[in-house]
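J.: just a sequence and a predicted model for now, questions to come.
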Amino acid sequence: MSTKQLPPANPEQRAKVPQPAGADFKPRDYASFFLAGALCATLTHGGMTPIDVVKTRIQIDPALSKHSLLAAGRKIVAAEGPKGLMTGFGPTAVGYFVQGGGKFAGYEFWKKQFVSIAGSQENAVKYRTAIYLGGASVAEFFADILLTPLEATRIRLVSDRTYASGLMSGFARMAREGGLREMYAGFVPILFKQIPYAIGQFTVNELCHEAALRTMSEEHKANQTTTEKFTISLGSGIVAGFAAAILSHPADTLLSQINKGHGPDGPMLSRLAALARQAGFSGLFAGLGPRMIMTAGLVAGQFLLYDACKHAMGAPPGIEIHKD
């Protein structure tokens, strides 16, 4: 992400909350962050629908659980035709439009709040990892309130081709038959999945950017070429994507099982624990390879598109608290 460095605090300013230029965001700035995040998330997640379909089917269909991404994809196409790989495109695009907007704008907002709470430039830099973790976690929590019903609809459509013909009919059926309880049945496992995902996405991306920039002189940083900036952003996004996939994959597997109705009755945490014991370590990480490929592309693409959209809308950069 494009960022702006906090000004160094002098002895008289160290007790004050840092107020860097460009960090006094206005409502229209957050609207720009929301729209940029919404566009980058819906474009990348929508484009990855075929891979996500195969990944989900590997997780929930015993007949496909041992297959590779390509082999499972071929079987799905053979049985259902090419359109089978686009199942769930509607809820994916809409769900990640609202979730992406809430997550990216929320991260900008909460990161700024935690930087202010730190009280000084030195403290913000010292506790920057905690700030990244906190900002990503809180932003994701609120974004998941928007995502959960649409993600439940997507998984139902992917796991059962007879459930409904598309987003509107699937969403309406779920609302009619189960109401809010059914629509939010997966909220807790979504939090278990998405919060580690956001932590990997934002925190690892920030740390990778910092590691790359620390190898450069101040003059080099100020005069980076477009190619250098692109390479750093792409590499950081890919590594962050791998981290996000690994951290969130067990909960992603459990979420697919919950939304298909698997597991015993009872409190959600008990159901998750029972499903985890039943799946075992290997079962919880079934489909990790395809998901790592998908997530690396998603995260890298999102950061590149997010910066491009922000630039096109004239939005300000975020706050940078990298260690010099």
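T.: Ah, there it is.

J.: could you use CA atoms for every contact and neighbour count after this?
T.: Noted.

J.: contacts only, for the residue nearest the centre of the chain.
T.: Nearest to the mean C-alpha position of the chain, by Cα atoms, centre = their mean, lies A198 at 4.9 Å. Taking Cα atoms under 8 Å, 6 or more residues apart in numbering, we find A198 in contact with A136, S137, E140, A244.

J.: show me what the helix or strand where the last one lies is packed against.
T.: Assigned by DSSP states H and E, A244 belongs to helix 226-259. Helices and strands touching helix 226-259, as assessed by 3 or more Cα pairs under 8 Å, 6 or more residues apart in numbering; DSSP states H and E, comprise helix 49-60, helix 128-159, helix 187-198, helix 205-213, helix 268-284, helix 288-313.

J.: one more structure, for comparison:
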Amino acid sequence: MGEVVKDLTAGTVGGAAQLVCGHPFDTIKVKLQSQPNPLPGQPPKFSGAIDAVKQTLAAEGAGGLYKGMGAPLATVAAFNAVLFAVRGQMETLLRSQPGAPLTVGQQVICGAGAGVAVSFLACPTELIKCRLQAQSAMGDSGSVGATVKYGGPLDVAKQVLRSEGGTRGLFKGLVPTMAREIPGNAALFGAYEALKQFFAGGQDTSGLGRGSLIVAGGLAGAAFWASVYPTDVVKSVIQVDDYKNPKFSGSIDAFRKILASEGVKGLYRGFGPAMARSVPANAACFLAYEVTRSSLG
């Protein structure tokens, strides 16, 4: 079996594991990121992550935590297959000879290159996911389920294509998506390789056990979000912004307005759920990837 096929297959399995473990955390993150600023003297819709979970469960049941999962589930195969396959091909290009281990710096370069490729898949998927996750949080007040604009992932796509500039509308937020994926994946794969080499005591990491891979994958996921979280907040607010009456003219405008109205803490709304998600989700992703790829020979 070719190396590209192995990466495609293992990346698909890893992505599915990541999605199942992490999506409820991601839903809460997006709700916190996209909730409207409260009126003077009024409390915010969600006081924090736990409150957002409670309100979502009360109004929508457990299924509410998996809202918007259809879009990433439909594309998770393509997304993670491309991510790991591009990374694998860049590894091949950077190796001094076949089978030679790469340095941490070279893995950073591989991660950045993979980030460029997956940005074009991530942007429309994220837009659909964020619209579905955020629509209840975008309501003025009252119950979480008060505002229902979209019936599902396909409905989001249809409405955007019909009334938000066609295909271009699905790529709203591409710039902040790239600003997240490129440095984020550089940090992800760089940290993963650094941790594996630390645990192995050298560049040969082939003998590492599953426990070490789980820890390395989990901490690498934390490195991703710690390095790019404010960019993700900007991406989310841009993607859920109203097309006809936008609050923001672009990414820089969104960044400035969030800082002006909420300070630095506004750029870290939902950071807790994001970090809580990143560790188990990426641990599951990397473990599933490594085990699957190893089983393919």
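T.: Happy to help now that I have it. A quick note: this is a predicted structure, and the numbers were derived from the prediction, not measured.

J.: TM-score for these two?
T.: The TM-score (TM-score structural alignment, normalised by the length of structure 2) is 0.83; 274 aligned residues with a Cα RMSD of 2.7 Å.

J.: returning to what we had before: return the member of the contacts of A198 of structure 1 nearest to D61 of structure 1.
T.: A244 (23.6 Å; Cα to Cα).

J.: how about the closest one, what's its partner in structure 2?
T.: Superposed on structure 2 with TM-score structural alignment, A244 of structure 1 falls opposite F224.

J.: quick one: its match from I182 of structure 2, how far?
T.: 10 Å (Cα to Cα, to the nearest Å).

J.: let me know how buried the aligned partner of V82 of structure 2 in structure 1 is, in neighbour terms.
T.: Using TM-score structural alignment, the partner of V82 of structure 2 in structure 1 is G102. Residues near G102 of structure 1, counting by other Cα atoms under 10 Å, number 27.

J.: and R210 of structure 2, by the same measure?
T.: 15.

J.: picking that back up, trace the residue nearest to the centre of structure 1 over to structure 2, please.
T.: Aligned partner of A198 of structure 1 by TM-score structural alignment: N185.

J.: what sits closest to that match if chain neighbours are left out?
T.: Leaving aside its sequence neighbours, N185 of structure 2 sits nearest to G111 (Cα to Cα, 6 or more residues apart in numbering; 4.8 Å).

J.: picking up where we left off before, let me know the angle separating the helix holding A244 of structure 1 from helix 205-213.
T.: Counting by axes from the mean of the first three to the mean of the last three Cα atoms, to 10 degrees, helix 226-259 of structure 1 lies at 160 degrees to helix 205-213.

J.: related to what we said a few turns ago, residue in structure 1 paired with the residue nearest to N185 of structure 2?
T.: That one, G111 of structure 2, aligns with A136 by TM-score structural alignment.

J.: picking that back up, let me have the helices and strands packed on helix 226-259 of structure 1 in TSV, extended by distance to L255 of structure 1.
T.: TSV is the format used below for these (distance: least, Cα to Cα, whole Å):
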stretch	distance to L255 of structure 1
helix 49-60	10
helix 128-159	9
helix 187-198	6
helix 205-213	25
helix 268-284	9
helix 288-313	14
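
J.: for those helices, which one sits closest to S32 of structure 1?
T.: Here helix 288-313 is closest among these (Cα to Cα), at 6.7 Å.

J.: report the aligned residue range of structure 2 for that closest one.
T.: Mapping helix 288-313 of structure 1 onto structure 2 (TM-score structural alignment) gives residues 271-296.

J.: so how far is that stretch off the chain centroid?
T.: Here the centre of stretch 271-296 of structure 2 is set off from its chain's centre by 12 Å, with Cα atoms, centre = their mean, to the nearest Å.
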